[in-house]
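Trainee: Got a sequence here, can you model it:
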Amino acid sequence: MIRIGLGKDVHRLVPGRPFLVGGIAIPSDRGELGHSDGDVLAHALTDALLGAAGLGDIGELFPPTQERWKDANSMELLKTAWGKVQKEGWRILNIDGVVTCEKPKILPYRDSIRSSLATVLGIPVNSVFIKGKTNEKLDAIGAGDAVEALVVCLLEK
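Mentor: Prediction:
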């Protein structure tokens, strides 16, 4: 059996926070505002994996209403969610994601992001691909006020 999962996340960018993408801190004057560390790509991937396995979503597993998840490391949340998915007998065939922001540019960090995700998930780096896009100065993302991630994954059981 194979299943496709889709995850999406968006965060406002604010001063005084790190800009995290897939566990990699990218130099920027602003970072993601969130209850956890705000890693938009880790959040979208977590939702994709949980959704493909039919195990809910990140908000159910790690509710933002619970203080224990305040400033949580999103890569650790991803690892925990992936453990639940694996317990159900699933394995990852591939992951494909898009991070959309005007700046900073994602391309110079793409290989590091891919390696970071692959390491946390225990899969080959060639099973993970990430693209960086802009929003051509349209809406909040295009104005540089937000970042968005979309991720699809293919699981097999």
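Trainee: switch to C-alpha atoms for all contacts and neighbour counts from now on
Mentor: Will do.
Trainee: what packs against the longest strand seen in the chain?
Mentor: Secondary structure assigned by DSSP state E gives strand 2-15 as the longest strand of the chain. On a contact count with 3 or more C-alpha pairs under 8 Å, 6 or more residues apart in numbering; DSSP states H and E, strand 2-15 meets strand 30-32, helix 40-53, strand 146-156.
Trainee: contact partners of stretch 94-106?
Mentor: Residues from elsewhere that reach stretch 94-106, judged by C-alpha atoms under 8 Å, 6 or more residues apart in numbering: 26-28, 41, 127-137, 141-144, 146-155.
Trainee: winner for burial among the helices and strands packed on strand 2-15?
Mentor: The highest mean neighbour count among the helices and strands packed on strand 2-15 belongs to helix 40-53 (a mean of 27), with neighbours defined as mean count of other C-alpha atoms under 10 Å.
Trainee: next helix or strand past it?
Mentor: Using DSSP states H and E, the helix or strand that follows helix 40-53 in sequence is helix 58-61.
Trainee: any idea which helix or strand comes after that following helix?
Mentor: Next in sequence after helix 58-61, counting helices and strands by DSSP H and E, comes helix 74-87.
Trainee: the inter-axis angle of the helix or strand following that following helix versus strand 2-15?
Mentor: Sequence order places strand 91-100 as the next helix or strand after helix 74-87, per DSSP H and E. Regarding strand 91-100 and strand 2-15, their directions subtend 30 degrees when assessed with axes from the mean of the first three to the mean of the last three C-alpha atoms, to 10 degrees.
Trainee: want to put them side by side, so please do this one too:
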Amino acid sequence: MTNLRIGHGYDVHRLVEGRPLILGGVTIPHTMGLDGHSDADVLVHAVMDACAGAIGAGDIGGLFPDTDASYLNISSLLLLERVAALLKDKGYGVVNIDVTLIAQRPKVSPYRHEMANNIAQCLGIAVEQVNVKATTEERLGFTGQDLGMAAHAVVLIEKIIV
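Mentor: Predicted coordinates:
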């Protein structure tokens, strides 16, 4: 039996006018933002789903349902802190996270370190344990046509032995 577990997370949101674009807890200048009940931070949502999956806690839709008004426009970083508490309650710590944003634009490379730092702070880990990257889909599909953004995340967690 191993003390390691992995989790995979995926999230997608539609791009709309009139909302800020928040990725990894960073507000990024853009002509559109992501539509959702919370701040619609697709990057953090994928991380939360990966963490929840690794401990068998379902997904963020079950943990933070969009039918609950208390989550309306809430910062996804606050929700990530709650997921971090779930990990800790189950006796797990994060070894590392690798998350990929899929978006045609804007370029997010200037914000990657700040995004990784935000995620690391919420989870109580070092920024070196979080890797944030982005890719386009060469103008193919809904992300390539600027209709939305998606993100995949993988997390490795380890049982904390005391």
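Trainee: circling back to that earlier point, so for S112 of structure 1, which of the helices and strands packed on strand 2-15 of structure 1 sits nearest?
Mentor: Relative to S112 of structure 1, the nearest member of the helices and strands packed on strand 2-15 of structure 1 by C-alpha to C-alpha is helix 40-53, separated by 13.2 Å.
Trainee: and the closest one, how far from structure 2 on average?
Mentor: Once superposed with structure 2, the aligned residues differ from helix 40-53 of structure 1 by a mean of 0.5 Å; criterion: mean C-alpha distance after the TM-score superposition for structure 1.
Trainee: coming back round to it: the helices and strands packed on strand 2-15 of structure 1: which one's closest to V85 of structure 1?
Mentor: Across these, the minimum distance to V85 of structure 1, taken as C-alpha to C-alpha, is reached by helix 40-53, at 6.2 Å.
Trainee: Summarise which helices and strands the closest one is packed against.
Mentor: Counting by 3+ C-alpha pairs under 8 Å, 6+ apart, the packing neighbours recorded for helix 40-53 of structure 1 are strand 2-15, strand 19-21, helix 58-61, helix 74-87, strand 146-156.
Trainee: Would you check the span in structure 2 matched by the second one?
Mentor: This means strand 19-21 of structure 1. Under TM-score structural alignment, the counterpart of strand 19-21 of structure 1 in structure 2 spans residues 21-23.
Trainee: Then stretch 118-128 of structure 1?
Mentor: Using TM-score structural alignment, the partner range for stretch 118-128 of structure 1 is residues 120-130.
Trainee: which of the residues in that stretch are buried?
Mentor: A120, C122, L123, I125, V127, Q129, V130 (16 or more other C-alpha atoms under 10 Å).
Trainee: Other residues contacting that stretch?
Mentor: The contact list for stretch 120-130 of structure 2 (C-alpha under 8 Å, 6+ apart) reads 77-78, 80-81, 84, 94-99, 116-117, 119.
Trainee: For these, which single residue is the most surrounded?
Mentor: When neighbours are taken as other C-alpha atoms under 10 Å, the top entry among the contacts of stretch 120-130 of structure 2 is I119 (28 neighbours).
Trainee: what residues are up against that one?
Mentor: Each residue near I119 of structure 2 by C-alpha under 8 Å, 6+ apart is listed here: G24, G25, V44, L77, L80, V127, V130.
Trainee: coming back round to it: what about the helices and strands packed on helix 40-53 of structure 1, which gets the closest to A52 of structure 1?
Mentor: strand 2-15 (4.0 Å).
Trainee: Just the buried positions in that closest one, please.
Mentor: By neighbour count on 16+ other C-alpha under 10 Å, the buried set for strand 2-15 of structure 1 is R3, I4, G5, L6, G7, K8, D9, V10, H11, R12, L13.
Trainee: which stretch among the helices and strands packed on helix 40-53 of structure 1 comes nearest P108 of structure 1?
Mentor: Evaluated with C-alpha to C-alpha, the helices and strands packed on helix 40-53 of structure 1 place strand 19-21 nearest to P108 of structure 1, the distance being 12.2 Å.
Trainee: how far does that closest one sit from the chain's center?
Mentor: Using C-alpha atoms, centre = their mean, to the nearest Å, the mean C-alpha position of strand 19-21 of structure 1 is found 9 Å from that of the whole chain.
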